[in-house]
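Output the structure for:
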Amino acid sequence: MAEFSINSFELTDKVVLITGGASGLGRYYTQAVSRVGADVFVVSYDDKGWDETRADVEANGRRVVFLKQDITEPGAAKVIVEKALEAFGRIDVLINNAGMQRRHDLVDFPDEDWKAVIDLNLNALYYLSHEVAKVMIKQNSGKIVNIGSMQSYRAGKFIYPYAASKHAVMGLTRAYADALAPHNIQVNGLAPGYINTPMTKALQEDPVRSVEIREHIPAGHWGEPKELMGAMVFLCSAASDYVTGVMLPVDGGYLLR
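You can find the predicted model right below:
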């Protein structure tokens, strides 16, 4: 039996394709994988954060290539995979990170917001996973990491399509894990808890809801983005080769209560 090595957490010379990898939590995931040796292909809706993300990756001695692409457009998945293969010749890891949330009262929820959220959070994730899986099957190796949420487990009042999409992401993660395991491809999810980011600033400043959330977290505080980075490296690396079909919460214990 091979001895355990700390090198199993490295991604030296691996290629990671990530959607939404230049802003928000996605930028931290990009930092994390490049810090342990990966080159990164970042797909973004716009060029926001590209310069800063390029500096992050190059400071770690790795390459990054950007593609401006709306991943919800018909045929986008094929374009993304073709461009990634042109740039790097292979895809070792796919991180399906891009997502959105829309909030309304039930009776006022617009059909167009339902469609927008489902198209990005679920449909685009499926189509890109499908195209990347074809590449990974030929390689007989690969990792797919889908970004879930606390709403993969909970009701998600007022954010109906978001809750529906994140529940579906968990189901798709399990189904793909089962189908791809014979090809040495592991499919898992990462479910961030309540994390301190600019997107959650308004919620953190809500005098009632912020207290409710903090009191619901056994760790007693909101998470910091850096606290997701180790879990992401684990799921992308050989250290998790015998882990598949799991949605890993990184939530300070939020789901325990």
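
hey, let's count contacts and neighbours off CA atoms from now on
Will do.

how about the helices in the stretch 151-257 of the chain?
Remark: helices assigned in the stretch 151-257 of the chain by DSSP state H, counting those that start in this stretch are 160-180, 201-205, 209-216, 229-236.

buried ones in the last one?
Of the residues in helix 229-236, those buried by neighbour count under the rule 16 or more other CA atoms under 10 Å are 229, 231-236.

hang on, the earlier thing: can the helices of the stretch 151-257 of the chain go into TSV with extra columns for distance to Glu73?
What follows is these, written out as TSV (distance: least, CA to CA, whole Å):
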stretch	distance to Glu73
helix 160-180	18
helix 201-205	30
helix 209-216	36
helix 229-236	27
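
which stretches of the stretch 51-200 of the chain form strands?
For the stretch 51-200 of the chain, strands defined by DSSP state E, counting those that start in this stretch occupy the ranges 64-68, 93-96, 142-147, 185-192.

closest to His183 among the buried residues of helix 229-236?
Nearest to His183 among the buried residues of helix 229-236, counting by CA to CA, is Cys236 at 16.1 Å.

got a list of what that closest one touches?
If you count contacts by CA atoms under 8 Å, 6 or more residues apart in numbering, Cys236 has them with 11, 33, 93, 143-145.

list the contacts for Val187?
143-146, 173-174, 176-177, 180, 244-246.

among these, which two are most distant?
Asn146 and Leu180 (14.5 Å).

quick one, what contacts the closest residue to Gln69 other than its chain neighbours?
The shortest distance from Gln69 to any non-neighbouring residue, by CA to CA, 6 or more residues apart in numbering, is to Tyr45 (5.2 Å). Counting by CA under 8 Å, 6+ apart, Tyr45 touches 20, 68-71.

give me the number of residues near Tyr242?
Using other CA atoms under 10 Å, Tyr242 has 10 neighbouring residues.

Skip the chain neighbours and tell me the closest residue to it.
Leaving out its chain neighbours, the residue that sits closest to Tyr242 by CA to CA, 6+ apart is Gln186, at 7.9 Å.

one more, for comparison:
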Amino acid sequence: MNASFSSEFDLTGQTAVVTGARRGIGLAMAEALARAGADIIGVSAQLEPEGSEVEELVTSHGRVFTGLRTDFASTLEVAELGETLAEARVDILVNNAGTIEREPAAEHSMALWDRVVKVNLSSQFQLTQHVGKSMLERGAGKIIFTASLLSFQGGINVPGYTAAKSGIAGLTKALANEWAGRGINVNAIAPGYIATDNTQALRADEDRSQAILDRIPAGRWGRPSDIAGATVFLASRASDYVSGVVLPVDGGWLGR
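A predicted model of the protein is given here:
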């Protein structure tokens, strides 16, 4: 690769915050950013103090890792995280923390609804406010949300999750409208059907899993590592004129 071209993707000297970094897509995102040169602040509700998989992967690439625990269902804890991060120089914020609850809409309790919307949408905005203010002061920053195919579609038995992920798509555009002219790129990645804990129930249902595979032109479930390239692109100088985009990484699902 031409050296000047590859430098557009070089994140050396930058600090990236990745929420939901303990496993799955967040883990793959954190490793990808570290591989591109960024130091990583990983955040998760159950992140081990030492020796976590994400820490081992990040440090294996010669980068510095800092682990923080935050319950994204807690407004207080998210505010404390925001204050902590506001004191650091955060160049890249990846809002990936999330949860899902599967219940038919008629039986979906308000407690489940409130928790899903809190974790997947409200906390994302709350944290982005804190970090975004510091980015605005510097006139530079990259913010990446994890959206979903359900930012475009309705899904089945996941009304709270669909509402929240649809909100993430709208929030991405709203913040991009305000901040693109002030040096901050705000975009989102919409993963397709990825083999993670969140999709375990679907993959365990033989008929449902086959129906999903039949619609994916790529012919397979996605892997967390499939999200790596899009993450580095949206975090790097290569995407400086990309703003307000919800980028599907779905094996062709939406084009079917």
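
The residue nearest to Tyr242 of structure 1 and Ile144 touch, don't they?
Yes - contact criterion CA atoms under 8 Å: Gln186 of structure 1 and Ile144 qualify, at 6.4 Å.

With neighbour numbers in mind, choose between Asn146 and Leu180 of structure 1.
A count of neighbours by other CA under 10 Å puts Asn146 above the other of Asn146 of structure 1 and Leu180, at 26 against 20.

And the residue nearest to Tyr242 of structure 1, how far from Ser165 of structure 1?
Shown here: Gln186 of structure 1 relative to Ser165 of structure 1, a distance of 21 Å by CA to CA, to the nearest Å.

So between those two, which is more surrounded?
Gln186 (29 against 25).

Show the contacting residues for that one.
Counted by CA under 8 Å, 6+ apart, Gln186 of structure 1 has contacts 142-144, 177, 180, 241-245.

quick one on the thing from earlier: quick check, nearest of the buried residues of helix 229-236 of structure 1 to Lys83 of structure 1?
Using CA to CA, the buried residues of helix 229-236 of structure 1 come closest to Lys83 of structure 1 at Cys236, 21.1 Å.

on that earlier part again, can you add distance to Lys83 of structure 1 and give the contacts of Cys236 of structure 1 back as TSV?
Converted to TSV, these look like this (distance: CA to CA, whole Å):
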residue	distance to Lys83 of structure 1
Leu11	21
Val33	20
Val93	15
Lys143	19
Ile144	18
Val145	20
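
In those residues, which residue is surrounded by the most others?
Val33 (30 neighbours).

can you pull the contacts of the residue nearest to that residue when sequence neighbours are not counted?
Leaving aside its sequence neighbours, Val33 of structure 1 sits nearest to Val233 (CA to CA, 6+ apart; 6.1 Å). Contact analysis of Val233 of structure 1 by CA under 8 Å, 6+ apart lists 9-10, 32-33, 36.

and of those residues, the nearest to Met150 of structure 1?
The shortest approach to Met150 of structure 1 among the contacts of Val233 of structure 1 belongs to Ala32, at 21.8 Å (CA to CA).

I'd guess the closest one is in a strand, am I close?
No - read with DSSP: H, G, I helix; E, B strand; the rest coil, Ala32 of structure 1 is helix and lies in no strand.

doesn't Ala231 make contact with it?
No - using CA under 8 Å, Ala32 of structure 1 is not in contact with Ala231, being 9.6 Å away.

The aligned residue in structure 1 for Asp205 of structure 2: how many residues sit nearby?
The equivalent of Asp205 of structure 2 in structure 1 is Asp206 (alignment by TM-score structural alignment). Residues lying near Asp206 of structure 1 (other CA under 10 Å) number 11.

Would you mind measuring from Asp206 of structure 1 to Glu58 of structure 1?
For Asp206 of structure 1, the distance to Glu58 of structure 1 - CA to CA - is 38 Å.

mind listing what Asn184 of structure 1 touches?
140-142.

same question, Ala190 of structure 2
By CA under 8 Å, 6+ apart, Ala190 of structure 2 lies in contact with 146-149, 151, 246-250.

Neighbour-wise, give me the winner out of these.
Ala147 (31 neighbours).

and the gap between that one and Ser52 of structure 2?
For Ala147 of structure 2 relative to Ser52 of structure 2 (CA to CA), the value is 25 Å.

give the contact list for the closest residue to Val246 of structure 1 other than its chain neighbours.
Nearest non-adjacent residue to Val246 of structure 1, counting by CA to CA, 6+ apart: Asn188, 5.0 Å away. Residues in contact with Asn188 of structure 1 (CA under 8 Å, 6+ apart) are 143-146, 173-174, 177, 235, 243-248.

Asp56 of structure 1 against Gln31, yeah?
Yes - between Asp56 of structure 1 and Gln31 a contact is recorded at 6.2 Å, counting by CA under 8 Å.

Mind checking which of the two has more residues around it?
Gln31 (25 against 20).

Contacts only, for that one.
Counting by CA under 8 Å, 6+ apart, Gln31 of structure 1 touches 53, 56-57.

Now, these that are in helices?
Judged by DSSP state H, helices contain the following of these: 53, 56-57.

export the residues you listed to CSV and tack on distance to Asn196 of structure 1?
Below are those laid out as CSV (distance: CA to CA, whole Å):
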residue, distance to Asn196 of structure 1
Thr53, 19
Asp56, 20
Val57, 22
